[in-house]
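Asks: All I have is the shape, not the residue letters:
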């Protein structure tokens, strides 16, 4: 084994390439010893010269899952079992060299990233401005007046973090840093969630709504009026107007990588509710259910203090203490969109003509009925032409 110190960027790149070559080394071999030494040298160089160049390994795994549309169960072949996957993604179990080799070869995650020391578990570290997703923040133009590169933004992260929310809305930033209830199937990057929720707050605070929110207004009559708008071609846009007239902010912002967020809900310091939607799935059935789910949180769970966010990946199962509240919001949304008494009297509906006829009778979007049928039968190939694919983002000007 002949290992040289890393004294330049060229040495660093050479060492990284060699680390990749050695990932198949067997424990106890000279090559494995070389891998360990090189990994230590690479980490030391990065700590000094690239302190924020690479993501945390768990963040990198979550990002790769986001890119490939994977769930935690898809990691079992690389990590070993469902329980091990859960513990790794919750930062309760360290990655072993065998796991690192499997993730590197199977998912293409750079070895130098997986070899890094993971951050501590959620809630144990304060917000670190350096770990915010500056690439996306710069690309999306979230920093008014800033025209520099991502590298420049990262180098000025402590200064620019305050620019995520306009000065006029600084008092609204605080809810984005409050306690969060996150429903997610994969580990969500806390800093990416903070960036997204901060953006939602910023856009909400920039809105001037025509109406004032009255606590308790979100009830059966309120939601019945909202759902009737779904029957109209521009129902989603009209829904935002309807909510605004009742003092409820509806903000649309595409989700960030490593979040898988569908929607979120909170209260601003003035007590007005904010619902954020990512339109991650551009379908009418998804829009109406997600909106109703977040309104469920407004009606059932958000108190006067505005001290909490509900952040939801609606494909995921809620865990632990959040399971009951998420189940309540799911049930509230289902009842709001299609009351159980009405649905019980419908009978079997499978054909497109039957769905359209029922939609006309009930004055709701066919997408709501089609979505309900697909969900209950767990068959998402049914009624594809009725769920409104590609009909939501254009109404909000989202690419």
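Replies: Cool, got the structure. Predicted, not measured: the structure shown is a model, and the values here were computed from it.
Asks: alpha carbons only for contacts and neighbour counts from here, please
Replies: Noted.
Asks: quick one: the strands in the stretch 1-150 of the chain?
Replies: Counting by DSSP state E, counting those that start in this stretch, the stretch 1-150 of the chain has no strands at all.
Asks: how about the helices of it, start to end?
Replies: 9-21, 30-49, 57-68, 76-79, 82-89, 97-107, 111-114, 134-139, 150-155 (DSSP state H, counting those that start in this stretch).
Asks: just checking, residue 311 is part of a strand?
Replies: Yes: assessed with DSSP: H, G, I helix; E, B strand; the rest coil, residue 311 lies in a strand.
Asks: Let's have the helices of the stretch 1-150 of the chain in CSV, adding mean neighbour count and distance to residue 202.
Replies: Listed next are the helices of the stretch 1-150 of the chain as CSV, based on neighbours: other CA atoms under 10 Å; distance: least, CA to CA, whole Å:
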stretch, mean neighbour count, distance to residue 202
helix 9-21, 15, 39
helix 30-49, 16, 33
helix 57-68, 20, 25
helix 76-79, 17, 39
helix 82-89, 17, 30
helix 97-107, 18, 36
helix 111-114, 22, 33
helix 134-139, 17, 13
helix 150-155, 16, 19
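Asks: And those helices: which comes nearest residue 249?
Replies: Of all the helices of the stretch 1-150 of the chain, helix 134-139 sits nearest to residue 249, with 22.1 Å by CA to CA.
Asks: also this one, for the comparison:
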């Protein structure tokens, strides 16, 4: 769903791209008779489906803004999140204007809407509904449950944490660790500056699936913060450093044999801490962007997919979060990039794709429609990037992940970093 004018403009641009792609495909059989017409038809159908979905989204947004759709009453709480978003648009309010009405920051409303209000309290939901003139008419059943123990060993992949030596020089056996588990877990969070893990949950954004183990995620987060604090930084971060030239310089490092290592040094020289911490069981993470002490940015990556195309895409995705989304009201963003989601995550995906291969170039690139190993390598040389970045984007957009496996840099990332996976 489109929730603001920025997303609307992005979607319109995507529609234009798909329409150009269809036009180019219609000319392809004439230009190259060797292409199997069945493949062209499949490609054309896939684009048409995506185009149809985008057109429906833009029409809904246009109708809401024009007042053709009115939301005045909600009969089930499950319908409330979308009703709030649609009503805000139908009332002619931007996210910033609604935030001003409620005494909140615009980023807070943006995050609420991107997450379909999952982290908003009932009090906040009711307040927003009242400000938008929505009547809630729903039956509510309340059930009391016991709060889980944040220090209960059963909630964590404790053995995995012990094997990684997360417990600050603890020298006892695993059985000894089990006996002293509460103290060890508490110490882990305290060293991260997260005593008893009582930090504000409203400052987190999680892109993951429903089977996520939040206890494991919290522990992983604590370990990342501990490792980040241990790093000595010679530069102080300034958001203004992330310019087009800075982005291009970083992307061009992908050509280097030791590109991932040089990328880490490049980030640290810009005041961005970088941590590699493999995922814990139950976390399904690719990476995270967070603020240390609400001001110093950290990029954390798990390298769960040992491929160059994935490394560079995740890296720029987290850079996007630092550049566009992290703030006093949103200090931690966790990412499972296999999960599709709108809002700030879609923006970060688009930022990453455009940073690695500019959209202006990609729209006109013939390699999109008739990809071959030779064409990918030549395009990469022209753009001064690694072929894995182009091969990875083709696989991502086409859904054909079996293609160009020899170009994506399989096994070419972890070897640069001395970690156990």
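Replies: Received it, and whenever you're ready, just let me know what you need. The shown structure was predicted, so the numbers you read here are calculated from the model rather than taken from an experiment.
Asks: before we move on, the earlier item: closest one to residue 365 of structure 1 among the helices of the stretch 1-150 of structure 1?
Replies: Residue 365 of structure 1 lies closest, by CA to CA, to one member of these: helix 57-68, at 30.3 Å.
Asks: which part of structure 2 lines up with that closest one?
Replies: When structure 2 is aligned by TM-score structural alignment, helix 57-68 of structure 1 has no counterpart there.
Asks: quick one: that helix to helix 97-107, angle?
Replies: 20 degrees (axes from the mean of the first three to the mean of the last three CA atoms, to 10 degrees).
Asks: Report all helices and strands that helix 57-68 of structure 1 contacts.
Replies: Helix 57-68 of structure 1 makes packing contacts with helix 111-114 when contacts are defined by 3 or more CA pairs under 8 Å, 6 or more residues apart in numbering; DSSP states H and E.
Asks: Now do the helix it packs on: distance to the chain's middle.
Replies: Its chain's C-alpha centre and that of helix 111-114 of structure 1 lie 24 Å apart, by CA atoms, centre = their mean, to the nearest Å.
Asks: give me the stretch of structure 2 that that helix matches.
Replies: Helix 111-114 of structure 1 covers no residues of structure 2 once aligned (TM-score structural alignment).
Asks: could you pull out the strands for the stretch 201-350 of structure 1?
Replies: Under DSSP E, counting those that start in this stretch, the stretch 201-350 of structure 1 gives strands at 249-252, 263-267, 273-277, 308-312.
Asks: got CSV for these, with mean neighbour count and distance to residue 12 of structure 1 too?
Replies: Output for these, formatted as CSV (neighbours: other CA under 10 Å; distance: least, CA to CA, whole Å):
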stretch, mean neighbour count, distance to residue 12 of structure 1
strand 249-252, 24, 42
strand 263-267, 27, 42
strand 273-277, 26, 42
strand 308-312, 23, 40
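Asks: quick one, which of the ones you listed is nearest to residue 201 of structure 1?
Replies: Nearest of the strands of the stretch 201-350 of structure 1 to residue 201 of structure 1, taken as CA to CA: strand 273-277 at 7.7 Å.
Asks: For the closest one, what is the distance to the chain centroid?
Replies: That offset, for strand 273-277 of structure 1, works out to 14 Å (CA atoms, centre = their mean).
Asks: Ok, stretch 43-56 of structure 2 next?
Replies: 23 Å.
Asks: Quick one: the residues in structure 1 that that stretch pairs up with.
Replies: Using TM-score structural alignment, stretch 43-56 of structure 2 pairs with nothing in structure 1.
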